[in-house]
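1. Provided below for reference: sequence and predicted model.
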Amino acid sequence: MTNLYPVFVLLCIMAGLCLPHRLLQAQNPPAANANISGYVKDSETAETLVGATIYIKGTEQGTTTNLYGYYALKVPRSDVFITLVVSYLGYETAEITVIPAQDKVLSIRLHPQQQLLQEVVITDDAVKQRLESAQMGMQKINSQSIKTIPVMFGEADVMKVVQLTAGVQTGSEGSSGIYVRGGGYDQNLILLDEATVYNPEHLFGFFSTFNSDIVKNLDIYKSDFPAQYGGRLSSVLDIQTRDGNMKKFGMQGGIGLIASRLTLEGPLVKDRASFILSGRRTYVDIFTPLINRALPDENQMPDYYFYDLNAKLNYIVSDKDRLFVSGYFGRDKLYFKFNPDESDNTSYSLRWGNLTGSVRWNHVYNPSLFSNTTFIASRFNYRDLFNFDDFFEFTSSTETYTFSVKQDYDLYASDAHRLKFGVHFTHHLIRPVDFSAGVTSPDTLYQSSNVKEQQRYEGQEAALYAAHTWKLTRRFTLKSGLRLSGFATAGNKQYGNLEPRIALNYLVTDQLSVKAGYSRMAQYLHQVKFINLSFLDPWFPSNQYVRPQTADQISAGFTASLFNGQVSLTNEYYYKWLHHQLDYRNGANFLFIDENYHQRLTVGRGWSYGAEWQLEKTKGNLTGWMAYTLSWAKRRFPDLNNGKPFPFTFDRRHVLIAVLQYRLPRNWTVSANFTYRTGEAIDLAVGRFFIYGINFGDPQVVPQYADQNSFRMPAYHRLDAGFIKQFTSKKRLQSELAVSFYNLYSRRNAFFIYYEDVKDKENRTVTYRARQASLFPIIPSVSYNFKW
């Protein structure tokens, strides 16, 4: 695409501006059809419901709401009543009678089922919808029951729920990071109200940045990616936040062992405008100074805390226009003073966090054409500072900025044809390294010697896409898409990729469907991990030396409805090819990125394959799911492991997960989840040799390694359990007490393995012994949650 990138961007802009007008001219529906369209909402809050099912009773004709709760149906004009059946998990099914004599705008309000606190639970909506959909490798989490899942420190975490699904591997103990179907950490596209979140972790990965009280809906895609998504290879996590109550003011929150949270929401103009504001903060830093002063002779504890702030405004401008303004700000702060003596100010501080903002405008051109225009800004940065007794300082930092404009359209052409298309443009600004060092004291007798180094990279990414869902027959559905993406960076280097996607679904019986799909993805930003702290590994763009990563994935499987729709079974098989993968060369300096950074990298390829089974029950007092993943993941680089293939670090052969919740009388709920997984692949020394200097003093001991990642950590397994007591109130106050036990049988899972010297009686090292370090024994926790 060299020298064609500006033309490509111009074509994208023209397509985004002109195509809707062409469609408006073509969308004069024949007089034989009437359009029924509108939004599906919560009757108590007016919150739109994503993925609600609407169908005509007694027929196979139906549709689902989009990400903004909008739907459209075309029905033959008639003076005879028809009945619309509208359903959504956690809500009472509604039947609405209409006469389709003419076009009709119909906003549908569903009543929540009688429960106490609305929480978050995994589901795929109705089993029927899953059977008929051609979408593969997709899981939906909507706001209805996550707090029943026991978690560490009692802090509900959406990302921990994602880790409990088939095909998703976790990092180290307690980490919120994910590795999907053999992909890397940087190959996950994480969106919050359409804004990219570059670092979704707090407390070095033990908590995610997403406050569960404000999450409305989360879709995770592991394969068969919809054409509107691009820029990453392995998964997409699309998170939407709640819009705020348009009916009445309310608040909810919780008090836990290490963090508390509070959410306020309500109408600015009843039934027309609303707001929601949510905050969360830990308070460990309040107690650590007290502990340090009480135990001055012990190892000092660092001060640490994190906080999150979410805000959103929602305004219905007219029957055809709606405006959303949302933002997120989160920050981690750590401070450690090496010597408690007040005369010595040597210290270390570290800060990192995300800032996102988005403005979205929904417009309904006509009942068949829905559009969304989005303006997005996102930033991630970290900064650390070494202060050597107010005499000398060393500072390093990194920043990643993204500015995007998106124009997306949903076209409900007919009951058999549904199209989605649009154009995206993104500007990337990355400062992967910014460090300085020098003397800070003005009274020093030494000559000041300051060093400063800065790097700055920019890139422009654009994409034009179209997707088509075609219901050929009652039993056969074809979903196809094409994404044309391009990237331009410094040095007048441009890249382009065609990214086709296709999926098929055949309904063998009313209880069984078979599916198959193929997708190709391209990634223009990269993050090569060296240590298991994602914020310390800077991002950098493709350039004249580093090509974009690409991936091809094929998948096939089936979905079955069992026991009259009470249980669903999903089985998928996949094979993924990863091209232009990046890793560090042996002995490379990974701390800084400069103009020669590409020389420290090696380029190779990867592949992964496996099978996933997931059995779910979403109805009745006993609910939950069981998931099993059998998988292989490999890498091959010409400069690593003598050019031979080796297991990817998170190549785990077996992963077994069970999550169960049981609702007891008198508002009690008990829950448990069990995880078993093969240990991750690691390097361990198989021997050592000695190198003596010319005076034969103490030798230098050099470890000798076998093939890369040829050893395994011990298998990981853990059982968590908990219970919740919900309290009723005649007033609006609802509350619950949640008690959970992380690692119930106190399994000492390996966090890392190290070697210790074994010495003889004369204190000489005679051999080495491998030992494992573990993090968490059993951790009980308690939290109080309320909603008013």
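-> Perfect, thanks for sending it.

2. only C-alpha atoms for contact and neighbour calcs from this point on.
-> OK.

3. just checking, what packs against the lengthiest helix in the chain?
-> As assigned by DSSP state H, the longest helix anywhere in the chain is helix 5-26. Secondary-structure packing of helix 5-26 (3 or more CA pairs under 8 Å, 6 or more residues apart in numbering; DSSP states H and E): strand 417-439, strand 457-471, strand 476-489.

4. then this one, side by side with the first:
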Amino acid sequence: MKKIISLIIFVLVALTTVAQQKHSIKGIVIDKGKREPISFASIGINGTGQGAVTDSVGKFNIQNVVPGIYRLQISAVGYNTVLTPEYIISTKDLFITVELEESVTQLGEVSVTASMFRRNPESPVGLRLIGLQEIEKSPGANRDISRIVQNYAGVGYSPVGYRNDLIVRGGGPSENRFYMDGVEIPNINHFSTQGASGGPVGIINADLIREVSFYTGAFPASKGNALSSVLDFKLRDGNMEKNSMKATLGASEFSLTSNGKLSKKTTYLASVRQSYLQFLFKALGLPFLPTYTDAQFKTKTRLSQHNEITFLGLTGIDNMKLNTNLTGEKAEYILSYLPTVKQETFTLGSVYKHYAGAHIQTVVLSHSYLNNHLTKYLRNDESSPDNLTLKYGSLEQETKLRVENVSTFGAVKVSFGANLDHTQYSNNTFQKAYTDQSKTYKYHTFLDMLRWGFFGTMNYESPDERMTVSLGVRGDACNYTSQMNKLNNQLSPRLSLSYQIIGDVYFSGNVGRYYQLPAYTALGYKDNNGIYVNKNLGYITVDQYSAGLTYKHSENLQITAEGFYKKYDNIPFSINDNIPLADKGADYGVVGNEELTPTAQGRSYGIELMAKWIIVKKLNLSSALTLFKSEYRKNEISPYIASSWDNKYIFNLGGTYNFEKNWSFGAKISSIGGAPYTPYDVEKSSLVTAWDAQGRAYYDYSEYNTERLSAYTRIDLRVDKTFYIKKYMLGFYIDLQNITGSQIKQADALMSTGVIENPSAPANQQRYKMKYISQNSGTVIPTLGITFEF
């Protein structure tokens, strides 16, 4: 053992002393609309002093660049200065294309420093940009975007379980939308809850991401059907110079990624991952064992000077088994109700762009598929078909077409477009349930639906860049009912503005109305007679108001204070449970497959404080505090009560510091208030027929969310070390989640003992003897990650 340790130390020391490789950043700078090269543009690597000037055909070459994560600043006479997203220099030279937009004010020589905190006229509030530094090295996140966004203001999470449910500004997990290079992605998590957004692990490989725009309000008019957030992923382009491969061994999977060129005009990205998450969950003593495989690709072809086309794909295959070998009351409780899950999902999309000077046209065509199967047997005993309590098979398919034109007229930018979607949803369900008596639901449904819409936005930026104004509108409709097929019934106007009131202080605000179609699981739900029972549903509505102040100190520090108010209407309300559907979706399975009525209302309001400090190649630090309230009610005459997402406060402080010789250290402290919960209905739960129907206790919804869990605080740490040896990169990281070992005390779980107290009573009156199980969760989760690139 001493010899092995000595050998490891010797190898690490030898690797550290190897001369670090240096590379070149090459590229071309072009006019975004005309697609013509820009001569004599100035290019600088932000924070390093290195730079170059483009030649007569717009090309540049910056040599002797040490590996790392960089931004480039590009400026030219007559053009707006640009600070690019982050790029990684690793084992190969980098080739990039930079697009500059003509400026209506910069006509002569300029000396402008671009800010790392970009302004967006359409979304001056509620927009956060996530770069590679955060994606690669955020403590406790393991390069999973759903966990990284939890660092930002307004984003809640559940410390109970291992899920990525996205809870934004008090809204439910079904209120979010996802885009990848303009293509809508139905979900971004493996083992996703159908009708919502969560799952235990992300499906998108971080190795392919360039940057993420995270909207918590003021959503772009071109991206509809969202009530709480939009995550817009920008993928990298393949390297036009050389091909490369990267292998990553992470917390839950092994992945291979490749990028490069297929021809002189076409680049590619490709990734495949295979999980071993089941081993981690088994080591943690969890009662479910998920495995998954996923793959991604992107190709981009420059057809001509003014035309390009991108193809991309994303697929996931999931299989969650039950760890029935576990013993103990806690495992027995979860195993009593959790189903086995099998899912297959994919999205294929193409994006065509035509550049015609001041006008840019985009056409997006995509197809998405979800095949979801859930199975549950009473006490997990498959020996008899009579034990079957749930057999659920569902298929969703969406084909989407979106066309858009963006035109620039001096200080005014106008965009408009339309979308047409075709949806097919089928479902075969067998389910035993209990309301006031035992019931068996057995039905088949097939829903064939068309959706259509339009959108338009006009943005204005004053010549002195002190003020921006954006006016937008979109309309949505579908042929589900006569009410929902009229665009004027679902018009979504919105207005945004931003003004530099004094010095480096900006006031910004947004007001808008947004609509979302209820989940297909709700729209396609039938009773045992084959009748659609939710034809009374309409589009869910939310009116959002937000305003705030932004202070920018130099170009590296930004402090924001934003207030928001969201008012919901037409929320589907569960007839069986007597609660809003918006309060569901943070568990495995399906949301929406039940009788609903569109009577519920809601509101969420609060204030967000956030600071972000960036020192190039040294420090990336952020802090966020959210104080808020989230409430729902049965109808307009009922009192408001706390929603399931009403944690009252969320606090995060974290960052990463880069040391010499490619060492980095990151830490994060997170604290969240206790969530409300509902006590159990002991009388109903103890009935043999009721318990056997779903294998878990029933809640007393007359006492809905009257209790509250305790607050939860944890600390995550991460250490990274990277070696660059000739043409190879070898990286190690250690990620320690919840290093404090913090535990959260949940409400004691009510469970059947399996012993009938009154066996001589009629079958519908027999009761199990019940017991309570203490539920505490929280442990240290260490992860060792290894990356190798060549």
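-> Cool, the structure landed. A quick note: this is a predicted structure, and the numbers were derived from the prediction, not measured.

5. before we move on, back to that, in structure 2, which residues correspond to the longest helix of structure 1?
-> Per TM-score structural alignment, helix 5-26 of structure 1 has no counterpart in structure 2.

6. ranges for the strands of the stretch 651-788 of structure 1?
-> Taking DSSP state E, counting those that start in this stretch to define them, one finds strands in the stretch 651-788 of structure 1 at 654-664, 668-677, 681-682, 685-691, 700-705, 711-712, 716-727, 734-742, 750-759, 765-774, 779-787.

7. of these, which is nearest V127 of structure 1?
-> With CA to CA as the criterion, V127 of structure 1 lies closest to strand 654-664 of the strands of the stretch 651-788 of structure 1, at 18.8 Å.

8. now the closest one on structure 2. Mean distance?
-> Taking mean CA distance after the TM-score superposition for structure 1, the mean distance separating strand 654-664 of structure 1 from the aligned residues in structure 2 is 1.0 Å.

9. what does that strand correspond to over in structure 2?
-> The aligned range for strand 654-664 of structure 1 is 649-659, by TM-score structural alignment.

10. try stretch 315-328 of structure 1
-> Taking TM-score structural alignment, stretch 315-328 of structure 1 hits residues 301-314 over in structure 2.

11. any buried residues in that stretch, and which?
-> By neighbour count with 16 or more other CA atoms under 10 Å, stretch 301-314 of structure 2 contains the buried residues T301, H306, N307, E308, I309, T310, F311, L312, G313, L314.

12. so of those residues, which ones are in strands?
-> Members of these lying in strands (criterion: DSSP state E): T301, N307, E308, I309, T310, F311, L312, G313, L314.

13. T266 is in contact with the third one, correct?
-> Right, E308 of structure 2. No - counting by CA atoms under 8 Å, E308 of structure 2 stays clear of T266, with 9.7 Å between them.

14. overlap in contacts of the two?
-> Shared contacts of E308 of structure 2 and T266, defined by CA atoms under 8 Å, 6 or more residues apart in numbering, comprise K300, T301, R302.

15. of those, which is the nearest to L322 of structure 2?
-> K300 (41.6 Å).

16. which parts of the stretch 251-400 of structure 2 are strands?
-> Using DSSP E, counting those that start in this stretch, strands in the stretch 251-400 of structure 2 cover 253-261, 266-275, 288-304, 307-322, 340-356, 359-377, 388-409.

17. same list, those, but as TSV with distance to Y680 of structure 2 please.
-> TSV is the format used below for the strands of the stretch 251-400 of structure 2 (distance: least, CA to CA, whole Å):
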stretch	distance to Y680 of structure 2
strand 253-261	38
strand 266-275	37
strand 288-304	24
strand 307-322	25
strand 340-356	25
strand 359-377	22
strand 388-409	21
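
18. do you know which of these lies nearest G666 of structure 2?
-> strand 253-261 (21.9 Å).

19. so that closest one matches what in structure 1?
-> Using TM-score structural alignment, strand 253-261 of structure 2 pairs with 259-267 in structure 1.

20. average offset of the matching stretch relative to structure 2?
-> So stretch 259-267 of structure 1 averages 1.0 Å relative to structure 2 (mean CA distance after the TM-score superposition for structure 1).

21. now stretch 479-489 of structure 1
-> Looks like 1.6 Å for stretch 479-489 of structure 1 (mean CA distance after the TM-score superposition for structure 1).

22. pull the residues that contact that stretch.
-> Counting by CA under 8 Å, 6+ apart, 1, 5, 8, 134-135, 226-228, 457-470, 494-504, 524, 541-543 sit against stretch 479-489 of structure 1.

23. cutoff 6 Å now
-> 227, 459-469, 494-503 (CA atoms under 6 Å, 6 or more residues apart in numbering).

24. do stretch 733-750 of structure 2 as well
-> 140, 714-720, 771-785.
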